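Chemist: predicted structure and sequence below. I'll ask about it afterward.
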Amino acid sequence: MDAKEWLAVNALPGMGATRIAQLVARKPQWPQGWLAALPSNAANALRLWLAQPERSPLQQAVDETLAWLQKAPRRHLLHRDHPAWPALLNQLPDPPVVLWAQGDLSALESPGLAMVGTRRPTSEGSGHAQAFARELANRGWCVVSGMALGVDGVAQRAALAAGGRSIAVLGCGVDVVYPARHRDLHEQLGSLPGGLLLSEHPPGTIARPAFFPRRNRIVTGLSLGTLVVEATEKSGSLVSARLALEQGRELFALPGSLHNVQARGCLQLLRTGATLVRHVDDIVEELQHWVPHYLPTAHTLSSVEPASAQPLASSVKQPDADSQPVDRLLNALGPAPTPIDMLVQQMGLSVSECQQRLLMLELDGKVAQQAGGWVRLAAPW
């Protein structure tokens, strides 16, 4: 089946991801086998589309996506017959029928680890998220998350800054920025090498609360395991943890202080069987049963100092001969917020390049983003 046919199936009335997955498992021939197996209303809708697409409501969904694909580069529609379709999703009882994608599809080639956690991490939690994400990126892993505030965004920024790969699964269309504060991260994921945005919702779909639990099943479904960095006892991250276990994936959690409210969810997970993690080696050892199909090759899994012992900026690619632009960028900042468009104009950089270098400086504790722009936190190097 091609992209148009999968789009039509996705738009069939009265169907859903679970029912379509059950039908796909029977391997019906297209289209007669599908017409025979579908409920009458869905079969009638498909029959009309096959015979007279111009009269079918399904054609609108097809046309809108085809138009979206043609308007800009790095846009894709993934489905079971697409060469980049992640096979791990087929193990879910309700995999998405199609996925709209913006960015670098090579991100799907690396083994994925979901990193999730609270939207209000402590400084220690943020540091752990950055360090683990950087080391995972250096070892050839892809950090998968939901681009949410807090741990999700921190981990994904760190993976990209290390020159690695990261996938964000959204609870809205891939062209919709949610949360709004992550506009720069959204742009990086959609434009930088190794970055990818995915959604089972068509472009233009606004974020809704009901979409996020279903989004989480794709985050964990794309991943060999899920690492919970910090979470409260009623954190949404615990939903992801439950989904990972239901999907037969490994669940990892970082220990935390008994007095840290943001760590109580992790302690609860550890009590109920999650694997305690001290550094990335603990994760790799637990996932050896996925060899050889999903883990990086042996030369990629070189010995690296545990994340917990690394300085937070050690894995970020530092500029060498090209360090002068970063010096100039830092020197252009002061205690008053400077808008990024002004920095782009002053430095002669693209927006993406400027954001990437600001992120490197932010991870080094040199700059911070505030209302109105970026400020310098430390003296120039």
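Modeler: Good, I have the coordinates. Numbers count the residues shown, from 1 in each chain.
Chemist: only C-alpha atoms for contact and neighbour calcs from this point on.
Modeler: Will do.
Chemist: show me where the stretch 1-150 of the chain has its helices.
Modeler: Along the stretch 1-150 of the chain, the stretches classed as helices by DSSP state H, counting those that start in this stretch are 3-10, 17-25, 32-37, 40-51, 58-71, 123-138.
Chemist: which of those helices sits most buried?
Modeler: helix 123-138 (a mean of 24; mean count of other Cα atoms under 10 Å).
Chemist: picking up where we left off before, any idea which of the helices of the stretch 1-150 of the chain gets closest to residue 353?
Modeler: Ranking the helices of the stretch 1-150 of the chain by proximity to residue 353 (Cα to Cα) places helix 123-138 first, at 19.0 Å.
Chemist: export the helices of the stretch 1-150 of the chain as CSV, with columns for distance to residue 171.
Modeler: Output for the helices of the stretch 1-150 of the chain, formatted as CSV (distance: least, Cα to Cα, whole Å):
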stretch, distance to residue 171
helix 3-10, 17
helix 17-25, 16
helix 32-37, 29
helix 40-51, 26
helix 58-71, 18
helix 123-138, 22
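Chemist: out of these, which comes closest to residue 81?
Modeler: In terms of Cα to Cα, the element of the helices of the stretch 1-150 of the chain nearest to residue 81 is helix 3-10, at 8.3 Å.
Chemist: what's in contact with the closest one?
Modeler: Here helix 3-10 makes contact (Cα atoms under 8 Å, 6 or more residues apart in numbering) with 16, 46, 49, 58-59, 61-62, 77-79, 97-98.
Chemist: now distance to residue 110 too, for the residues you listed, in TSV please.
Modeler: Shown next, in TSV, are those (distance: Cα to Cα, whole Å):
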residue	distance to residue 110
16	29
46	36
49	37
58	34
59	35
61	31
62	30
77	19
78	17
79	18
97	22
98	20
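Chemist: and residue 256, that's in a strand?
Modeler: No: using DSSP: H, G, I helix; E, B strand; the rest coil, the assignment for residue 256 is coil, not a strand.
Chemist: in contact with it, which residues?
Modeler: 230, 263-264, 266-267.
Chemist: which one of these has the most neighbours?
Modeler: Highest neighbour count within the contacts of residue 256: residue 230, with 34 neighbours (other Cα atoms under 10 Å).
Chemist: could you check how far that one is from residue 133?
Modeler: 14 Å (Cα to Cα, to the nearest Å).
Chemist: got it, and residue 127?
Modeler: 10 Å.
Chemist: same check on residue 275?
Modeler: According to Cα to Cα, residue 275 and residue 133 sit 18 Å apart.
Chemist: cool, residue 186 as well?
Modeler: From residue 186 across to residue 133, the span is 17 Å (Cα to Cα).
Chemist: likewise for residue 192?
Modeler: Residue 192 sits 17 Å away from residue 133, going by Cα to Cα.
Chemist: burial of the closest residue to residue 78 other than its chain neighbours, as a residue count?
Modeler: Of all residues not flanking residue 78 in the chain, residue 99 sits nearest, at 5.0 Å (Cα to Cα, 6 or more residues apart in numbering). For residue 99, the count of nearby residues is 22 (other Cα under 10 Å).
Chemist: alright, now check it against this:
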Amino acid sequence: MQWLDKPNHHLLTLDHPDYPPLLRSEKIADRPPLLFIHGDAALLSSKQLAIVGTRYPSSEGEQTAREFAEYLSHQGLTITSGMALGIDGAAHCGALAGSGKTIAVAGTGLDRIYPPQHRELAHKIAETGALVSELPLGTSVQRRHFPIRSRVVSGLCLGTLVVEAPERSGALYAAKHALKQEREVFAIPGSINNPLVKGCHQLIKKKGAKLVEKATDILEDLQIYRSLTTPNKIETPHFSPKQNTNNEIHPVPSSTTTDSPASQPVRTKPKNNPSDLDSNDVQLLNLLEAGPTSIDALVEKCGFTAASVSSMLLMLELRGLVTLNPGGLYARI
């Protein structure tokens, strides 16, 4: 395939060791057997947040999506969306202005850019992030593909944030898939007279979505910066959230360096746990004493949601207590 011969073009199968662990979850219906990727394939295994919404947002909604994406990307989250007009595009642009780490899940083959207005945006995403599609090259725009690709958007992520969405917005597909996948769902409320937020209100009222007023609400819920030490160097976010908070924010680096699996020592006895770990972290570490384990297996054994387990594993990984091995298996260090 000539397409694969080009720089930064990748094809991952479901059994490939680099296939994103969260997307491999059994909670996801019809897991994509193939993923076409243009850009940084390793980014698909990073900690991600989906930001979705209407294609026809208000200026305030578009600004909110951009600011949330920029700020959260600086905190170590990769921002994932569908590259549609409106909120999706604003989220990608915000992430590009932040860490540059953003993933666009396409509803066409990767040799087709849709919408055409986002051709330049797609080029920028491929430079520092990744374009992803489960659809074969040459697949043109078909309406039925977009609701289906939403399960990939949510499936890659710890949670999904809906910024603005009318009652029948296509953006709600991602939220519905996230709920089925047992991932977190967040929604930003608005005026009861604003039709653009009716879908958000329904998610909060009937589906248990968590009401979000500021970006730090998401970090706190996902426990992204819990028990972290601030890195010596990190780029300062380009904006300050509208709502001030007295809580100090400890940024998360976008990637961590771990030893290769081959260099990991073989453990013959349990290691002592740091005294500042909470009981949930300790439970997770104890489960990993049995050997490399998938997220799904950990979820089944401990009873936490996949999003909670993923967040805890991130924190433990950043503290040098666990490592992610090929095949999406986590192991205690």
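Modeler: Structure received. Please read these numbers as outputs of a predicted model, since none were measured by experiment.
Chemist: related to what we said a few turns ago, in a markdown table: the contacts of residue 256 of the first structure, plus secondary structure.
Modeler: Putting the contacts of residue 256 of the first structure into a markdown table (three-state DSSP) gives the following:
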| residue | secondary structure |
| --- | --- |
| 230 | coil |
| 263 | helix |
| 264 | helix |
| 266 | helix |
| 267 | helix |
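Chemist: can you list those residues in a markdown table and add distance to residue 353 of the first structure?
Modeler: Shown next, in a markdown table, are those (distance: Cα to Cα, whole Å):
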| residue | distance to residue 353 of the first structure |
| --- | --- |
| 230 | 30 |
| 263 | 35 |
| 264 | 38 |
| 266 | 36 |
| 267 | 39 |
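Chemist: nearest to residue 369 of the first structure, of the contacts of helix 3-10 of the first structure?
Modeler: Nearest member of those to residue 369 of the first structure, counting by Cα to Cα, is residue 77, at 33.9 Å.
Chemist: trace the closest one over to the second structure, please.
Modeler: Using TM-score structural alignment, the partner of residue 77 of the first structure in the second structure is residue 11.
Chemist: residue 60 of the first structure too?
Modeler: Checking TM-score structural alignment: residue 60 of the first structure goes with nothing.
Chemist: ok, so what distance separates residue 60 of the first structure from residue 204 of the first structure?
Modeler: Between residue 60 of the first structure and residue 204 of the first structure the distance is 14 Å, computed by Cα to Cα.
Chemist: what does residue 308 of the first structure give?
Modeler: To residue 204 of the first structure, residue 308 of the first structure is 40 Å away according to Cα to Cα.
Chemist: can you find the partner of residue 152 of the second structure in the first structure?
Modeler: If you follow residue 152 of the second structure across to the first structure using TM-score structural alignment, you land on residue 218.
Chemist: that should have said residue 101 of the second structure, apologies.
Modeler: For residue 101 of the second structure, the aligned position in the first structure is residue 165, judged by TM-score structural alignment.
Chemist: what's around its match, how many residues?
Modeler: 35.
Chemist: wait, isn't it in contact with residue 195?
Modeler: Yes: counting by Cα atoms under 8 Å, residue 165 of the first structure does reach residue 195; the two are 5.6 Å apart.
Chemist: what residues do these two have in common as contacts?
Modeler: Taking Cα under 8 Å, 6+ apart as the criterion, residue 165 of the first structure and residue 195 both touch residue 107.
Chemist: which residue ranges form the helices in the second structure?
Modeler: 59-74, 87-97, 119-128, 145-155, 172-180, 198-206, 215-222, 279-288, 295-302, 306-318 (DSSP state H).
Chemist: tell me which of those is the most buried.
Modeler: Burial of these is given as mean neighbour count (mean count of other Cα under 10 Å); helix 87-97 ranks first at a mean of 27.
Chemist: relative to the first structure, what is the average displacement of it?
Modeler: Averaged over the aligned pairs, helix 87-97 of the second structure sits 0.7 Å from the first structure after superposition, using mean Cα distance after the TM-score superposition for the first structure.
Chemist: could you say what helices and strands that helix packs with?
Modeler: If contacts are counted by 3 or more Cα pairs under 8 Å, 6 or more residues apart in numbering; DSSP states H and E, helix 87-97 of the second structure sits against strand 48-52, helix 59-74, strand 78-81, strand 102-105, helix 119-128.
Chemist: follow-up on the earlier one: tell me how far the match of residue 152 of the second structure lies from residue 146 of the first structure.
Modeler: According to Cα to Cα, residue 218 of the first structure and residue 146 of the first structure sit 9 Å apart.
Chemist: give the intersection of the neighbour lists for the two.
Modeler: When contacts are counted by Cα under 8 Å, 6+ apart, residue 218 of the first structure and residue 146 have residue 169 as shared neighbours.
Chemist: distance to residue 229 of the second structure for the helices and strands packed on helix 87-97 of the second structure - can I get that in CSV?
Modeler: Below are these laid out as CSV (distance: least, Cα to Cα, whole Å):
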stretch, distance to residue 229 of the second structure
strand 48-52, 21
helix 59-74, 15
strand 78-81, 20
strand 102-105, 24
helix 119-128, 26
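Chemist: of all the ones you listed, which one is nearest residue 170 of the second structure?
Modeler: Among those, strand 48-52 comes nearest to residue 170 of the second structure, with 9.4 Å by Cα to Cα.
Chemist: the closest one aligns to what range in the first structure?
Modeler: Residues 112-116 of the first structure are matched to strand 48-52 of the second structure when aligned by TM-score structural alignment.
Chemist: mean shift of that stretch relative to the second structure?
Modeler: Compared with the second structure after fitting, stretch 112-116 of the first structure has a mean deviation of 0.4 Å; criterion: mean Cα distance after the TM-score superposition for the first structure.
Chemist: what's that stretch in contact with?
Modeler: Contact with stretch 112-116 of the first structure is made by 129, 141-146, 151-152, 155, 219-220, 222-230, 237, 240, as judged by Cα under 8 Å, 6+ apart.
Chemist: what's residue 154 of the first structure aligned with over in the second structure?
Modeler: Matched by TM-score structural alignment, residue 154 of the first structure corresponds to residue 90 in the second structure.
Chemist: give me the most central residue, the second structure.
Modeler: Most central in the second structure under Cα atoms, centre = their mean is residue 48, positioned 1.8 Å from the mean C-alpha point.
Chemist: residue 171 of the second structure matches what in the first structure?
Modeler: Aligned against the first structure by TM-score structural alignment, residue 171 of the second structure finds its counterpart in residue 237.
Chemist: which residues does that match contact?
Modeler: Here residue 237 of the first structure is in contact with 116-118, 228, 231 (criterion: Cα under 8 Å, 6+ apart).
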